[in-house]
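Q: Turn this into a model:
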Amino acid sequence: MNSRILAVAALAALLTFGTTPSEALNNDHLVYGYECQKGVCKKVELSEENFSKAISLPVCRLFCGEDIGTLWPKPTGAVELERLMKQVDVSNIEIKLLASRKKDNLWNNVENRWMDLIHAKIPSRKSLNNGGYELNIGVTLKEQHDGLPRLTLVTDESYNLSIDSAADGQVSVNITAENFFGARHGLETLAQLIVYDDIRREVQIVTKASIYDAPVYKWRGLLLDTARNFFPVKSIKRTLDGMAMVKLNTFHWHITDSHSFPFEVPKQAELYKLGAYSPRKVYSQEDVADVVEYGRVRGIRVMPEFDAPAHVGEGWQHKNMTACFNAQPWKNFCVEPPCGQLDPTVEGLYNVLEDIYSDMFKLFNPDVFHMGGDEVSVNCWNSSQSIRSWMNAQGWGLEESDFMQLWGHFQEKALERVDRVANGTRTPITLWTSRLTEAPFIDDFLDKDRYIIQIWTTGEDPKVKEILKRGYRIIVSNYDALYFDCGGAGWVTNGNNWCSPYIGWQKVYDNSLAKIAGDYEHHVLGSEAAIWSEQIDEFTLDNRFWPRASALAERLWTNPATNWRQAEARILMHRERLVENGIGAESLQPEWCLQNEDECPIDAYDAQN
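A: As a prediction, this is how the structure comes out:
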C-alpha cells in the first residue's frame, strides 16, 4: 500500500467522531464508500471490516491520484496538502480582513456569497451532524486603496492560501493577495477544499495546505448576446455565478443588435422604446448597475459592446441614420434578418453615439470597450443613393477599398466620441476580425497600440498570424471551438445551423491558444466563448454554457500540458458542484461513471483488452 492510500485510510479512522461501523450501517446512512486504489477512487460496499478505510467520494477525490479532483481550475503554482480532514462547525466560521481594513458592502457581499457556497454542499440541515472545529479565515490585501476595485489588463490576480490547525483543533486559513481580485480567487479555491462527507454527514476541511496560484491568461471570458433573445437579469446573474466558480473574469455583454435595442439610454429614449421587444424587456440603468456590481463581487469585469456600424436596426427607424434597414431579400445585404447598418455620412449620428457611449461608460466604467465592427456589408452601403453621392463628393470611388475608407472614417469619428465620454482616457478598443482587420486596411485605419482584435474565424486561419505579426493584441474566440450556439437546427433554412456540429467540452478544453498564436503567443490576452442567442434563451442558457465554459476556464487559468482525457474524471466532479449551486449544467455522462472512476472511457477498456 503506497503512502497516499495509507494517508487516506488513516483519514477515515480520524473522521469517525464516535460513529461506529454498526451505528453507520444500521441506520439510514449510505452503505457504500470509496477507497483509493492505484490512484483511482473505487466504490466499495461498507462492512464492519472495511468501514475504517472507506471515505466519501469528495474526500477520496481530494487526495487520490495525481490531481486534486475537487479543484477546478487546477492551480498553476506549488500545492501541498496534508492528507487529513477535520470536521468544520458551519455555525462557527469567521472571515476577517486583516491589516486594519474595515469590511465594506463589497466584502460583506463576498462573505455572504462564500457562506452560500459552503451551505450549498449540505443536502439537508436535518442530516448534518453537529459539532466540529472553529474555522477562522484571514484575508490580507497588499494594495490598500479607497473606492471600488477595478479589474484591468494589468491587475495581478495571484494569491497565496495556507491552512493550518492549532493544538486545540481550531483551523486557521490565511489568504494573501495583491488586491481584492486575487483574494476573491483564493476564497473560491478554499471553498473547493471544503467538502460534505455523506458517510459521516459532516462538513470537512483539509487540515493543512499551502497553495500558490495565478492565471496564465489575463482575459478569461464569456460573451452573451442579449439582443436576439432577451435574458432576464436573474439568468445573467446565474451566468456570473458560474463564472466566479471557475475564475472566469470577463462577461462580454453584447447588449444590442439589429433585432432589438433593450438598453435604456434616457437621452435617446426612442431607441429602446421602439427597439425593445416589450417594455418588460429593457435593461434599465438600475439593472445594468446591478449586474456590474454583482459581477464585481465575483471578480468579474462586465464589458459592454455596442456593435457598429453593422448590426443595428430596431429602434433606429425614425432617425434617418441607417442604410438597408430590414431590406429584402435580406441575404443580399446582411448575414441574417433583419438587416441594418449605420450611415457614417450623417453628421448627427455621432451625437447619438456619444449619448450611448456616455451611458455605457457611466454604468460600466470599462477598462476595455468593445466597438463591434462585425460583418459590415459593402452591398448595404452601396444600396444607399445618399451614401454613394457623399462618397463621390469626397472624390472617392465605389470600389471595396472606398467603402473600407468609409468604414475607417466612421471608426475615427466614433472613436473621438468614445474618447470624449472617457474624459480623454485612451481606453483600449476591441473590434471583431473583419475585412477591416486585413491588409492593407488594418495598417491604414487601426492603431495597434489602441486596438485589440477579437478573433472569431477558425483557429487555423492564417489571417490570425497576419494580425499577430503586426503587433496587435488579440482575444481568441475561434468559432470552431468556442461558439457554443453551434449544433442546432437551421432557423433561416432547413438542416443544421451554419456552424454545426455541436462542440463538445473536450474540444473546448484542447483549444490551445499557444498553437493558434505560434511564435506570437505573447500578444494573446486570452479567450472568450460566445453564445449568439438566435436559438437560445433564458431556459436553455445554463446547459449551453456549462460545463463547457468550465473547460475553457481551466485552459485559460492553467493552460495544462495534458489534454481533456486527464481532466475527464475531474470535470464530472466539478459539474456536480455547478448543479448544487443552482447552475443547470449539462450532464456529461451517466452518474454511474462519476461513481466508478475510469470505467467508462473507451481507452481504459482498450487498455485492459
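Q: switch to C-alpha atoms for all contacts and neighbour counts from now on
A: Will do.
Q: and residue 352, what element?
A: Using DSSP states H and E, residue 352 sits within helix 349-364.
Q: ok, which stretches of the stretch 201-350 of the chain are helices?
A: 233-245, 269-275, 285-297, 349-364 (DSSP state H, counting those that start in this stretch).
Q: Just tell me which of the ones you listed ends up closest to residue 427.
A: Taking CA to CA, helix 349-364 is the member of the helices of the stretch 201-350 of the chain nearest to residue 427, at 10.4 Å.
Q: and the closest one, which residues are buried?
A: 349-350, 352-361, 363-364 (16 or more other CA atoms under 10 Å).
Q: Now do that helix against helix 285-297, angle only.
A: 50 degrees (axes from the mean of the first three to the mean of the last three CA atoms, to 10 degrees).
Q: residues making contact with helix 349-364?
A: Residues from elsewhere that reach helix 349-364 (CA atoms under 8 Å, 6 or more residues apart in numbering): 265, 267-268, 285, 288-289, 292, 302-304, 321, 343, 413-414, 417-418, 421-422.
Q: now the helix holding residue 352, how far from the centre of its chain.
A: In terms of CA atoms, centre = their mean, to the nearest Å, the centre of helix 349-364 is set 26 Å apart from its chain centre.
Q: Mind jotting down where the strands sit in the stretch 151-300 of the chain?
A: 159-165, 171-177, 194-197, 202-213, 219-225, 250-254 (DSSP state E, counting those that start in this stretch).
Q: Redo these as CSV? Include distance to residue 102.
A: CSV is the format used below for the strands of the stretch 151-300 of the chain (distance: least, CA to CA, whole Å):
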stretch, distance to residue 102
strand 159-165, 20
strand 171-177, 16
strand 194-197, 26
strand 202-213, 25
strand 219-225, 30
strand 250-254, 27
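Q: quick one: which of those strands is nearest residue 335?
A: Across those, closest to residue 335 is strand 219-225 (CA to CA), at 16.1 Å.
Q: Only the buried residues of that closest one, if you could.
A: 219, 220, 221, 222, 223, 224, 225.
Q: which of the residues you listed sit farthest apart?
A: Farthest pair in the buried residues of strand 219-225, by CA to CA: 219 and 225, 18.5 Å.
Q: Buried ones from the contacts of helix 349-364, can you make that a ChimeraX selection?
A: The buried residues among the contacts of helix 349-364 can be selected in ChimeraX (16+ other CA under 10 Å) with this line:
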select :265,285,288,292,302,303,304,321,343,414,417,418,421,422
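Q: Provide a list of residues in contact with residue 276.
A: Residue 276 touches 260, 261, 262, 282, 314, 315, counting by CA under 8 Å, 6+ apart.
Q: Burial check on the fifth one, number of neighbours?
A: Think residue 314. 26 (other CA atoms under 10 Å).
Q: Just give the closest residue to it, not the sequence neighbours.
A: Once flanking residues are discounted, residue 314 sits nearest to residue 275: 4.5 Å by CA to CA, 6 or more residues apart in numbering.
Q: Could you also give me the structure for this next sequence, so I can compare it with the first?
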Amino acid sequence: MSARFLILCSLILTLFSCTKPQVELLSPSIIPAPQSLQVNPGHFTINKETTLSNHDDFTASYNFLNNFLEHATDRTWETKYSDNNAIVLEYDSTITSKEGYHIVSTDRNITIKASTDAGAFYAVQSLKQLMPVDIAHRTEIHIPAVTIKDEPRFKYRGMHLDVSRHMYDVDFIKKYIDAMAMLKMNNFHWHLTDDQGWRIEIKKYPKLQEIAAYRDSTLLGHYNDTPHQYDGKKYGGYYTQEEVREVIAFAKARHINVIPEIEMPGHAQAAIAAYPELGCTGENVQVAMKWGVFEDIYCPSEETFTFLENVLDEVMELFPSKYIHIGGDEAPKTQWKSSPIAQQVIKENGLKDEFELQSYFIQRMEKYLNSKGRQIIGWDEILEGGLAPNATVMSWRGTKGAIEAAKAGHDVIMTPTSHAYFDYYQSENENEPLAIGGFLPLEKVYNFNPIPKELSDEEAIHVLGVQGNIWTEYMTTSKQVEYMAFPRMLPMSEVAWSADENKNYDSFINRVEYFHKRLDAMDINYANHLYEIDGTLNENQAYELSTKTIGKEIRFTTDGSEPTATSTLYESPIPFTADMTLKAQVFNDDEPLGRLFSQEFLYHKGVGATISINKEPHKSYSGSGAAALINGIKGSDSRYGDREWLGFWGEDIEIEIEFETEIEVKEIELRFYHAPGQWIYAPKKYYLRTESLKGTINISEINHLEPLENVAISNNSIKRIKLELDKKEEINIIRKIKIQIPNYGIIPDGSQGAGNKAWTFIDEIIIN
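A: A predicted model of the protein is given here:
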C-alpha cells in the first residue's frame, strides 16, 4: 500500500466529469496517512443543494462538520435524510475499532461510516483534508472519488503543553487543541504546576492564586549563559476554574481528553512559596525565577498529604479524565535526608532510603486517586524505589523506563527526549530562535518507532502510544509555541496513527509541503525547513547535498560567496581535499527558497584516518558515528544533538585513531559540549597516549589532569582542550593516538539531574 500511497500523494490527478467543464483535483493529501486509500474514477461536487444526512445521531461529528461547512461556505446547511447529493453519516457495526471509520466518495454522495462518534469525527477530519484549502465563497467544491478504510495504530495519541514557565490565553489553548484534533490526536497533557508558577485556581487555597501564580522576575537569555541576568518584571497568572471547564468542553467536542498535571513531590517551589509549611525547611522561598531543578520539594508530612488530596479533589471535580498526571520527575532528596519528618516516615514505614520514600509518596497519592476511580501517570522517575501498583509510566529519559515498566506489566507512553521533545532545535541553521538545546528535525520525529525492540509482542501491548512535549522555558509567546510545535506535530501524528508499513518519508514531505497551506489558513506560525539543504560527508571524502522536496535544484559555491541562480548546479558529491567554505541554496527556477546553507570544512591531519571507540554512543545521540569525530566538520556551538556530536551517558570512553603512515603531530584539540542544565558535563580529566613504529604504545604517555577552570573556553557551551605534544621527535612522529576520557560522574546535589549519571558529548578531534 505504501508504494501506491506515495504515487497518489506525489502526482496531480486530472479527473474529468462526464460533462464540461474539466475538473482538476489534487491527489488526496491526508495527514496522518490512512491505513488504506484508493482513488476511484470520478468526483463528488458539493454545491448549494448538497445536504447533510445524520442517519445515526453522531452528534459531535455532525455539529463539527456542520459548523465547519457553514463557516466555510457562508450558508446554512440543511439536514435531510437522503443518499443523493448528500454527505451521509452512517452507523456501521462491522467497524470494530472504536476510532476507525470508512469513507466512500462517489459522484452521487459521500458516505461516512463508523461505529462510534469518535470514528465519525476522525472521518470528518479526513474529509476536510480531501477538500481544497480555499473553499470559502466557492459555488462548487470538488472532492475526488475515494474509498478510505482507516483506524489508529495506538489508542493514546498525545500532545503536551507546559504553561508554568510561560502562560498562554484560553483562545490559544483552544487553537492548539483544534490543531491536535485535525491530526487525530486524542489526549492533551496540560502541565499546570511547576517551580516557576501555579496555573490552576484552587479555591480552598487562595494563596496559590495570590502568591504561587506569580514570579518576581524571569531569566533572560539561556540558562547556560553566565552570569544569569533577569528582566525584573513580575510575571504570572492562572486559569480560573470556569476557564478550565471551558477548555475541557471545547476539547470534549473534538474527542480530546484533557489530562492535568499537578507536580509532586518535586517541582513544588511555587506551592511552597505560598505555603512554606509544605516544605521541609519551613523557610520562606520565592517562586522560581529561572529554569531547572530546585531543592525545595514537598515534605512527606500529613499536612502535605492533606493539602495535595484537597487540591486533587478540586482538580478531579473539574477534569473527567481517567488519568491524573502527578509528575514524579527530578525530585532532589537533599532536604529529605536532613528532615526529621522525612526520616521519621522512612523509619515508621520500614523504608530503605529516600528513593523508597519517593515511591511511598507516589503510592500514597496513587491509592487516594484510585479510591476516587482515577489512575495516575508519572514520568519514568516514579520507577525509582518501586513502582506504584497501577501507575502508567511516561518514558522520557530514553526507552529504558518504558522497557522496565512494560516488562513488569505496566502501561507506558513513549515520549523520549530524543524524538518527542519539541523544545529542541529543529534546524542546524544558526538563525533559529533560542531553544533549550538538542536537535530534533522533522525526519527524526517521523522515524520514531515507539515499540522498543527489547519487548516481546505480549509486552509491547503495554505501549499505549506516543506524545510530543512542549516545554516553554524559551517560548515567551504563543507564536513561538506554534513555531516549535509545527510542523513537528505532523510527523508525531503519523507515528501515533498510521500503520508502520504505510509510512514513507518522501511521501510525507510532499504532503507536508501542501499541508502548509492549511496551517497558513489556520494562522499557525509554523517553521518551514522543507527547502533547507542537508549535507553529509560520504565514505569517499566527498560532500553530498540534498533537499527533500521534489522538483527543486541546488546551486552552490565553495569560496564563501552566496550562490545565485547562475552558480554551479549541484549534480554530484563535492570533493573535500582542502579547507573550504561551502554555501548552497535551493532554487525553484530562478527563485531562491528557504535559508542559505553554509558549512565550514577544516582539512586537518586526522581527516581520512581510521577511528574506533570502545563504547557505542547512546542510540539517541549517535550522530554520524565515530567517523564524525575526524571528518573535518565541527558540530554546532549552540546545540548538541546534530550529526557531528556523539553523546555517551555515564560511560568512560577510549578513542583510538590510526594513520596509514607515521605523521608529525604538534597539537590535538578536543571539543566537549558543556551544558549542566541538560545534564551534560565536560570531563574533569583525560589521558593521551601516542604510538609510533619505533616502540610500543608506552613509548610516550601524556596525562592531563587540569581542572575545567584552567581549560580554554570558547563560549559557555563548548569546552576546548588543546594538548601540545612534546617537541622531541620521537614523540611528534606518531602512527596511533589513544585518548581516554573518563565520564564526569554523578551530577552533584543542587544541580539539574542531581544523582543521575552525567552525559559526555564530544565532536571534532582536530589534529595539527
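Q: For the two chains, what TM-score is obtained?
A: The TM-score (TM-score structural alignment, normalised by the length of the first structure) is 0.73; 502 aligned residues with a CA RMSD of 4.1 Å.
Q: what would the buried residues of strand 219-225 of the first structure look like in a markdown table with distance to residue 68 of the first structure?
A: Formatted as a markdown table, the buried residues of strand 219-225 of the first structure follow (distance: CA to CA, whole Å):
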| residue | distance to residue 68 of the first structure |
| --- | --- |
| 219 | 25 |
| 220 | 22 |
| 221 | 24 |
| 222 | 26 |
| 223 | 29 |
| 224 | 31 |
| 225 | 35 |
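Q: ok, the residues you listed vs residue 586 of the first structure, which is closest?
A: residue 222 (16.9 Å).
Q: which residues does the aligned residue in the second structure for that closest one contact?
A: Applying TM-score structural alignment, one finds that residue 222 of the first structure aligns to residue 159 in the second structure. Each residue near residue 159 of the second structure by CA under 8 Å, 6+ apart is listed here: 180, 185, 187, 188, 189, 467, 468, 469, 470.
Q: Could you dump the residues you listed into JSON lines with distance to residue 574 of the second structure and neighbour count added?
A: Output for the contacts of residue 159 of the second structure, formatted as JSON lines (distance: CA to CA, whole Å; neighbours: other CA atoms under 10 Å):
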{"residue": "180", "distance to residue 574 of the second structure": "42", "neighbour count": "23"}
{"residue": "185", "distance to residue 574 of the second structure": "43", "neighbour count": "31"}
{"residue": "187", "distance to residue 574 of the second structure": "47", "neighbour count": "24"}
{"residue": "188", "distance to residue 574 of the second structure": "46", "neighbour count": "23"}
{"residue": "189", "distance to residue 574 of the second structure": "46", "neighbour count": "23"}
{"residue": "467", "distance to residue 574 of the second structure": "40", "neighbour count": "30"}
{"residue": "468", "distance to residue 574 of the second structure": "37", "neighbour count": "25"}
{"residue": "469", "distance to residue 574 of the second structure": "38", "neighbour count": "25"}
{"residue": "470", "distance to residue 574 of the second structure": "38", "neighbour count": "23"}
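Q: ok, of those, which one's closest to residue 34 of the second structure?
A: residue 185 (13.9 Å).
Q: which residue lines up with the closest one in the first structure?
A: In the first structure, residue 185 of the second structure lands on residue 248 (TM-score structural alignment).
Q: How much space separates that match from residue 552 of the first structure?
A: Separation of residue 248 of the first structure from residue 552 of the first structure (CA to CA, to the nearest Å): 9 Å.
Q: repeat for residue 475 of the first structure
A: 13 Å.
Q: Same drill for these two, tell me which one is more crowded.
A: Ranked by neighbour count (other CA under 10 Å), residue 475 of the first structure and residue 552 place residue 552 first, with 31 against 23.
Q: you'd agree the more buried one is in a helix?
A: Yes: counting by DSSP: H, G, I helix; E, B strand; the rest coil, residue 552 of the first structure falls inside a helix.
Q: how about the strands in the stretch 301-450 of the first structure?
A: Going by DSSP E, counting those that start in this stretch, the stretch 301-450 of the first structure shows strands at 301-308, 322-323, 341-342, 369-372, 429-432.
Q: In the second structure, point out the residues matching the longest one.
A: What that stands for is strand 301-308 of the first structure. Residue span in the second structure matched to strand 301-308 of the first structure, by TM-score structural alignment: 257-264.
Q: Need the residues that contact the matching stretch.
A: By CA under 8 Å, 6+ apart, stretch 257-264 of the second structure touches 186-194, 248, 251, 297-298, 315, 319, 321, 323-329.
Q: By how much does it deviate from the first structure on average?
A: Its aligned residues in the first structure lie a mean 1.0 Å from stretch 257-264 of the second structure after superposition (mean CA distance after the TM-score superposition for the first structure).
Q: if we can go back for a sec, indicate which one of the strands of the stretch 301-450 of the first structure is closest to residue 560 of the first structure.
A: That would be, of the strands of the stretch 301-450 of the first structure and by CA to CA, strand 301-308, which comes in at 24.4 Å.
Q: can you pull the contacts of the counterpart of residue 261 of the first structure in the second structure?
A: Counting by TM-score structural alignment, residue 261 of the first structure lines up with residue 198 in the second structure. Going by CA under 8 Å, 6+ apart, residue 198 of the second structure touches 164, 192, 208, 209, 212, 213, 214, 238, 270, 271.
Q: these two touch, right, the second one and residue 212?
A: No: contact between residue 192 of the second structure and residue 212 fails when scored by CA atoms under 8 Å: they sit 11.7 Å apart.
Q: Looking at the two, which one has more neighbours?
A: More neighbours surround residue 212 than the other of residue 192 of the second structure and residue 212, with 30 against 22 (other CA under 10 Å).
Q: just checking, residue 513 of the first structure touches residue 519?
A: No: Residue 513 of the first structure is beyond contact range of residue 519, at 11.0 Å (criterion: CA under 8 Å).
Q: Which one's more surrounded, the two?
A: Neighbours per residue (other CA under 10 Å) separate residue 513 of the first structure from residue 519, with residue 513 holding more: 22 against 12.
Q: what's the burial count for the aligned partner of residue 412 of the second structure in the first structure?
A: Under the alignment (TM-score structural alignment), residue 412 of the second structure pairs with residue 474 in the first structure. Residue 474 of the first structure has 27 neighbours, counted by other CA under 10 Å.
Q: Over to residue 738 of the second structure?
A: Residue 738 of the second structure has 20 neighbours, counted by other CA under 10 Å.
Q: and the gap between it and residue 187 of the second structure?
A: Counting by CA to CA, the gap from residue 738 of the second structure to residue 187 of the second structure is 50 Å.
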